[in-house]
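Novice: quick one: sequence plus predicted model below, questions after.
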Amino acid sequence: MEEQYKNILKKQKIPILPLDQKWHRLFAVTEKSELVKDLEGQLNELLKRQGHLNGQTKELKKLKSTLMENIRINMDGASENAKHISKRKLEEDKRLIEEINEKIEAFQEELLELPREIDTVNRELMYESVQSCYDILQNNTEVIEEISHWIKQVRIDLKKNIIRKQNCEINSREIYSYMHDVLGAEIIELMDKEHENIKLSIPEDKREEKEETGG
């Protein structure tokens, strides 16, 4: 399966992952695995090397252009004032140009190889990122199922408690109504004062009667 996936992956156009903000957002909640971090580090080093070589090549070409211009100026002036031409300077400039050419050639050879290395590591990073993402998806699935079960149970408990609460309220009203009818408002008022912490849903007719008696 791994080999099959990697073969398919070779055909896909993949952005350079460390430069892709969407890729970084994949790990906004869950930290990158050690392997993903390692591959990302390797890729960043290759990209850094590529940028360095491009910059160095550009600077060397500028220096080479300057040296060649110096040689041209010295050679143009040789016939007019040969005694002022520094043969040593000409030879030094030529030597430097040869060194620059060698460095540029070496840099260009490495620059030709770097894209392949970058692509290889980038695709490996993509593969490991997908593996990590599926680990995250699996973990998310487990968390979602756990929370869904909790919500379901809470809803069941809520319904049960609502019914229980309603039953208690009905029972309390029936008890209060019975005692009120049998004992009368005066005694009930005294008992209410003694048990002020008791919460009662007093029937409307009993509440009116209680208010009339000054309770």
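Specialist: Okay, I see it.

Novice: only C-alpha atoms for contact and neighbour calcs from this point on.
Specialist: OK.

Novice: so for this structure, the centremost residue is which one?
Specialist: Ala28 (1.9 Å; C-alpha atoms, centre = their mean).

Novice: I'd like to know how far it sits from Leu39.
Specialist: Distance, Ala28 to Leu39, by C-alpha to C-alpha, to the nearest Å: 18 Å.

Novice: another structure for you, compare them:
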Amino acid sequence: MSREEDVYMPALLGKNIPIVTTDEKWKMLFGEEGVSDELQALADELNKLVDEQSRFKQKVKDIKRLKKTLLDEVIGISDRLNKGDKSAGKELDDRKRLIGDCNAQIEELEDQLIGLPREIYQLNYKVMVASMSVCYERLHRNTDEINEIDEWLSNTRKELKKQVIRLQEGEMENFNLYSYMHDIFGPEVIDIFDMEYDPERNHRIRTPGSGSIQT
């Protein structure tokens, strides 16, 4: 028994654990990776035992149904025998023999059914623990990735805020420089230099308070 099985078995003892492989969602637990060969082998063995148990139970029902029919026939044949029908004796013996065969088959099938529930429970438990192990491993892996992405987004937001502030500061500095240049050198001189440096295309200027950008 693995460590996981050894840990959880006492806690789950007596609990009603559904046959996990009969649920269509079971394979969806494993995503694109799919079920491992080892786990699939356990699942196949479990399904085989479950099918076997179902077949045995159905056989017992069928044989008991046949036995009831034979018992009903015995009553009718016995009445005929009591009324002097000698041919009914052989028929009665045949029915009794068949009933005996039914009893033997039922006993054999029920003996086989005795151990199956325990085998199915133990194997189903192994499949469940292995499945849970895979699921929690994926959960932990996904959580680590989520945390990494969240940290990246947080850092990116911080860096974005810094860059926005730098952008605004740069644009404001351009505005102040342009204002000072106009005040110091005058519009006519600045217009001459603007022809050379083409500020409308090359220099972003933010107007204070308006949030608008002049280019």
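Specialist: Now that the structure is in, tell me what you want to look at. Fair warning: this is a prediction, and the values are worked out from it, not measured in the lab.

Novice: tm score of chain vs chain?
Specialist: Once the chains are laid over each other, their TM-score by TM-score structural alignment, normalised by the length of structure 1 reads 0.72; 204 aligned residues with a C-alpha RMSD of 3.9 Å.

Novice: before we move on, back to that, so the residue nearest to the centre of structure 1, which state does it fall into?
Specialist: Three-state call for Ala28 of structure 1 (DSSP: H, G, I helix; E, B strand; the rest coil): coil.

Novice: any idea how far Met181 of structure 2 is from the residue lying farthest from the centre of structure 2?
Specialist: The C-alpha centroid of structure 2 is most remote from Glu188, which lies 74.8 Å away (C-alpha atoms, centre = their mean). Using C-alpha to C-alpha, one obtains 11 Å as the distance from Glu188 of structure 2 to Met181 of structure 2.

Novice: tell me which element the aligned partner of Gln50 of structure 1 in structure 2 falls in.
Specialist: Aligned counterpart of Gln50 of structure 1 in structure 2: Gln53 (TM-score structural alignment). Assigned by DSSP states H and E, Gln53 of structure 2 belongs to helix 37-82.

Novice: and that helix, how far from structure 1 on average?
Specialist: Superposed on structure 1, helix 37-82 of structure 2 shows a mean distance to its aligned partners of 1.7 Å (mean C-alpha distance after the TM-score superposition for structure 1).

Novice: name the next helix or strand downstream of that helix, please.
Specialist: Following helix 37-82 of structure 2 in sequence, per DSSP H and E, is helix 87-185.

Novice: quick one, that next one and helix 37-82 angle?
Specialist: Following axes from the mean of the first three to the mean of the last three C-alpha atoms, to 10 degrees, one obtains 150 degrees for the angle between helix 87-185 of structure 2 and helix 37-82.

Novice: residue in structure 1 matching Arg65 of structure 2?
Specialist: With TM-score structural alignment as the criterion, Arg65 of structure 2 matches Lys62.

Novice: now for its match, how many residues are close by?
Specialist: Neighbour count of Lys62 of structure 1, defined by other C-alpha atoms under 10 Å: 12.

Novice: before we move on, back to that, report all helices and strands that the helix holding Gln53 of structure 2 contacts.
Specialist: helix 87-185 (3 or more C-alpha pairs under 8 Å, 6 or more residues apart in numbering; DSSP states H and E).

Novice: doesn't His180 make contact with Ile188 of structure 1?
Specialist: Yes. Under the criterion of C-alpha atoms under 8 Å, Ile188 of structure 1 makes contact with His180 at 6.2 Å.

Novice: quickly list what's touching both of the two.
Specialist: Jointly contacting Ile188 of structure 1 and His180 under the rule C-alpha atoms under 8 Å, 6 or more residues apart in numbering is no residue at all.

Novice: can you list the buried residues in stretch 60-77 of structure 2?
Specialist: Val60, Ile63, Lys64, Lys67, Leu70, Leu71, Val74, Ile77 (16 or more other C-alpha atoms under 10 Å).
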